[in-house]
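J.: below is the sequence, then the predicted model.
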Amino acid sequence: MLLTVTPNPSLDRTYEIPAIERGGVLRATAERMDPGGKGVNVSRAVAAAGHRTVAVLPLGGAPGALVADLLAGQGIEVARVPVAGATRSNIALAEPDGTLTKINAPGPELTAAESESLLSTIRSHAGSAAWIACCGSLPRGLGADWYAELVARVHRAGTRIALDTSGPSLLAALRERPDVVKPNAEELGQAVGRPLATVGDAVKAAEELRGQGAGAVLASLGADGQLLVSAAGTYFGFARVAAVRSNVGAGDASLAGFLAAGGDGAGALAAAVAHGAAAVQLPGSVMPSPADLEPSAVTVTTDVPLDRPLTEPVP
């Protein structure tokens, strides 16, 4: 069983439009409504692969109830932590060329009691989980060290933890030695405080995060592929993609594939790349099923192209 934690979940509405016209009336050609949040997406991808997953979520108001209903309809167990504030609603506008414009609401402010209830709920489910994936930004009311406290409690329960967050909360959590951290290129550059221009720059940055406490670093480099830097070595993976339709949740699908494949080594990285490549070819935040995966399109190697410039360098 894979347990996911999403401290700031959402109800996501995605509209496909011909183009954005400021001040005009935009007519959508298609629309979707999905339960949202990075950990939620990981659970959705795990469930789509036929594995059991439990999503721990602070939920409030009508949007929160709808998120729980949508997840239940996808076969995902929800460990609901009631909160007074309403769960946030986000909007994404997807254009035919793959450009995505997102409006993310701030979400509710959690009280100290709600924060402790969330931590206690996670702890009560930790013992039966093979992995715990803790993902996304923290809601108002939770300090930057909240993830660090969570990692410490999970490790005391003897469970492995993967952390997908950024900024001060990522840096604070490193001291508690999370088993895996999953930054994208921008988050990786922010964590080390310098620009990343090449794949080699990203490798060095990942090595620094390991030096600060991360057991392994699974780094998404967008169109350039993915890196896995761990005690076992450094691997580089990439896949052929025919066309990008939406990159919403692609990193979350990658993390789901990685953990479902064991969370370590070349095989897990190959699964991560396959899931991410499949996700970007699907609409909105649809998570890939096994039928969507193309393992033959994936290449994983220890011959890392250190001098290759990043398509989107981190300033």
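T.: Looks like it came in fine.

J.: only C-alpha atoms for contact and neighbour calcs from this point on.
T.: Will do.

J.: who touches whichever helix or strand residue 218 is part of?
T.: Assigned by DSSP states H and E, residue 218 belongs to strand 216-220. Here strand 216-220 makes contact (C-alpha atoms under 8 Å, 6 or more residues apart in numbering) with 179-185, 188, 206-207, 209-210, 226-231, 251.

J.: give me that answer again for 7 Å
T.: The contact list for strand 216-220 (C-alpha atoms under 7 Å, 6 or more residues apart in numbering) reads 179-185, 206, 210, 226-230, 251.

J.: helix or strand next in line after that strand, which one?
T.: Using DSSP H and E, the first helix or strand after strand 216-220 is strand 226-230.

J.: so which bits of the helix or strand just after that following strand are buried?
T.: Of the helices and strands lying after strand 226-230 in sequence (DSSP H and E), the nearest is strand 233-239. Applying a neighbour-count criterion of 16 or more other C-alpha atoms under 10 Å, one finds 234-239 buried in strand 233-239.

J.: for stretch 196-210, same thing?
T.: Quick answer for stretch 196-210 (16+ other C-alpha under 10 Å): 196-203, 205-210.

J.: could these go into CSV alongside distance to residue 86 and secondary structure?
T.: Conversion of those to CSV gives the following (distance: C-alpha to C-alpha, whole Å; DSSP: H, G, I helix; E, B strand; the rest coil):
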residue, distance to residue 86, secondary structure
196, 38, strand
197, 41, strand
198, 42, strand
199, 41, helix
200, 43, helix
201, 41, helix
202, 38, helix
203, 40, helix
205, 38, helix
206, 37, helix
207, 40, helix
208, 39, helix
209, 35, helix
210, 37, helix
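
J.: also this one, for the comparison:
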Amino acid sequence: MILTVTPNPSLDRTYELPGVVRGAVLRATADRVDPGGKGVNVARAVAAAGHRTVAVAPMGGPEGALLARLLGELGIEAAGVPITGSTRVNVTLVEPDGTLTKINAAGPELSADEAEGVFDAVRSRSSTADWIACCGSLPRGLAPEWYAELVARSHRAGARIALDTSGDALTAALAGGPDVIKPNALELAEAVGRPLGTVGDVLKAAEELRERGARSVLASLGADGQLLVEASGAYFATARVDAVRSNVGAGDASLAGFLTAGGRGPGALASAVAHGAAAVRLAGSLMPAPADLDPTSVVTTSHVPLDRALTEPAP
């Protein structure tokens, strides 16, 4: 069972448009609403793969009620923590060539009691969890050290922690030894304070974060693939994707694939890449089911291509 923690969940509304023109009235060719937030997306991908998952998240207002209902319809147990504010609504505009324009709302401000309520919800449900996936930005009201405290409490309870966040929240949590962190290239560059232009640069940065406490690093490099650095060594994997429809939630699907495959080693990395590649072929923030996966398209190696330039270097 994968327990997910999403401190700042959302409803994600996606509109497919023939084009985006400022100041014009735009008519969508398709639209959908999905439960959102990085941890919620991980839970959706875990459920789509046929595994049990529980989604812990603060939920408030009619938006929070809709979020809980949508999760239930997907077979996900929603462990909602009641809050005074309303769950945020994010909007994504998708153009025919795959260009995305995202509008992310700030979300509600959590009180100290509401933040403690999230800790309590995790504690009461973590005894049967194989992994706790803590994902996404922190809402207003939570200090950058909030994830660090969650990692510490969860480790004391004997749980394994996967952390997918960025900035001060990521760096503050490193000393607590999260079992795996999942930064993208930009987040990794920010954490080490220098630009990353090659896969070798990414490897050095991942090793640095391991020295600072992370037990393993699963680095997402977009179209260039993914790099896993752990105690057993470093592994690199790529997958062929002929057409990208939407990359919203692809990293979250990737983390779900990694954790449901055991959360370590080249096999889990291959699963992560297969899930991420499948997600970008789907509309909006849809999560891939087993039928969407193409494991044969994934190439995994322990010979990391150090000199390979990143398609999108991290400044």
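T.: Now that the structure is in, tell me what you want to look at. Just so we're clear, the structure is a prediction, and the values are computed from it rather than from any experiment.

J.: gap between the strand holding residue 218 of the first structure and the chain center?
T.: 12 Å (C-alpha atoms, centre = their mean, to the nearest Å).

J.: that one against the second structure, how far on average?
T.: Here strand 216-220 of the first structure, set against the second structure after superposition, deviates by a mean of 0.3 Å using mean C-alpha distance after the TM-score superposition for the first structure.

J.: and the angle for that strand with strand 226-230?
T.: Taking axes from the mean of the first three to the mean of the last three C-alpha atoms, to 10 degrees, one finds strand 216-220 of the first structure and strand 226-230 inclined to each other by 170 degrees.

J.: contacts only, for residue 27 of the second structure.
T.: residue 17.

J.: could you look up the SS state of it?
T.: At residue 27 of the second structure the chain is in coil, as set by DSSP: H, G, I helix; E, B strand; the rest coil.

J.: ok, now how distant is the equivalent of it over in the first structure from residue 97 of the first structure?
T.: When the first structure is aligned by TM-score structural alignment, residue 27 of the second structure is paired with residue 27. Between residue 27 of the first structure and residue 97 of the first structure the distance is 17 Å, computed by C-alpha to C-alpha, to the nearest Å.

J.: which one of the buried residues of stretch 196-210 of the first structure is nearest to residue 140 of the first structure?
T.: residue 209 (26.0 Å; C-alpha to C-alpha).

J.: if we can go back for a sec, and the furthest pair within the buried residues of stretch 196-210 of the first structure?
T.: Longest span within those, C-alpha to C-alpha: 197 and 210, 20.0 Å.

J.: nearest residue to residue 98 of the first structure other than its sequence neighbours?
T.: Nearest residue to residue 98 of the first structure, sequence neighbours excluded (C-alpha to C-alpha, 6 or more residues apart in numbering): residue 245, at 5.0 Å.

J.: quick one: map that neighbour onto the second structure.
T.: Under TM-score structural alignment, residue 245 of the first structure pairs with residue 245 in the second structure.

J.: its match: neighbouring residues, count only.
T.: A total of 18 residues lie near residue 245 of the second structure under the criterion other C-alpha atoms under 10 Å.

J.: thinking again about what came up before, now the buried residues of stretch 196-210 of the first structure in CSV, with distance to residue 77 of the first structure?
T.: Converted to CSV, these look like this (distance: C-alpha to C-alpha, whole Å):
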residue, distance to residue 77 of the first structure
196, 39
197, 42
198, 41
199, 38
200, 41
201, 40
202, 36
203, 37
205, 36
206, 33
207, 36
208, 37
209, 33
210, 33
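
J.: ok, so of the residues you listed, who is nearest residue 139 of the first structure?
T.: Using C-alpha to C-alpha, those come closest to residue 139 of the first structure at residue 209, 24.2 Å.

J.: so who does the spatially most central residue of the second structure touch?
T.: In the second structure, the residue lying closest to the centroid (C-alpha atoms, centre = their mean) is residue 252, at 3.4 Å. Residues near residue 252 of the second structure by C-alpha under 7 Å, 6+ apart: 38, 41-42.

J.: of the residues you listed, which belong to strands?
T.: Judged by DSSP state E, the contacts of residue 252 of the second structure include no members of strands.

J.: by neighbours, which of those residues wins?
T.: residue 42 (33 neighbours).

J.: tell me, how many residues neighbour residue 90 of the first structure?
T.: 21.

J.: against residue 274 of the first structure, how distant is it?
T.: In terms of C-alpha to C-alpha, residue 90 of the first structure sits 27 Å off from residue 274 of the first structure.

J.: same check on residue 24 of the first structure?
T.: Counting by C-alpha to C-alpha - residue 24 of the first structure and residue 274 of the first structure are separated by 38 Å.

J.: looking at the two, which one has more neighbours?
T.: Higher neighbour count among residue 24 of the first structure and residue 274: residue 274, with 30 against 7, using other C-alpha under 10 Å.

J.: got a list of what the counterpart of the more buried one in the second structure touches?
T.: Aligned by TM-score structural alignment, residue 274 of the first structure pairs with residue 274 of the second structure. Contacts for residue 274 of the second structure (C-alpha under 7 Å, 6+ apart) come out as 239, 293-295, 298.

J.: just confirm residue 274 of the second structure is within a helix.
T.: Yes. Counting by three-state DSSP, residue 274 of the second structure is located in a helix.

J.: quick revisit: and the strand holding residue 218 of the first structure with strand 233-239, angle?
T.: For strand 216-220 of the first structure against strand 233-239, the angle by the same axes, to 10 degrees is 20 degrees.
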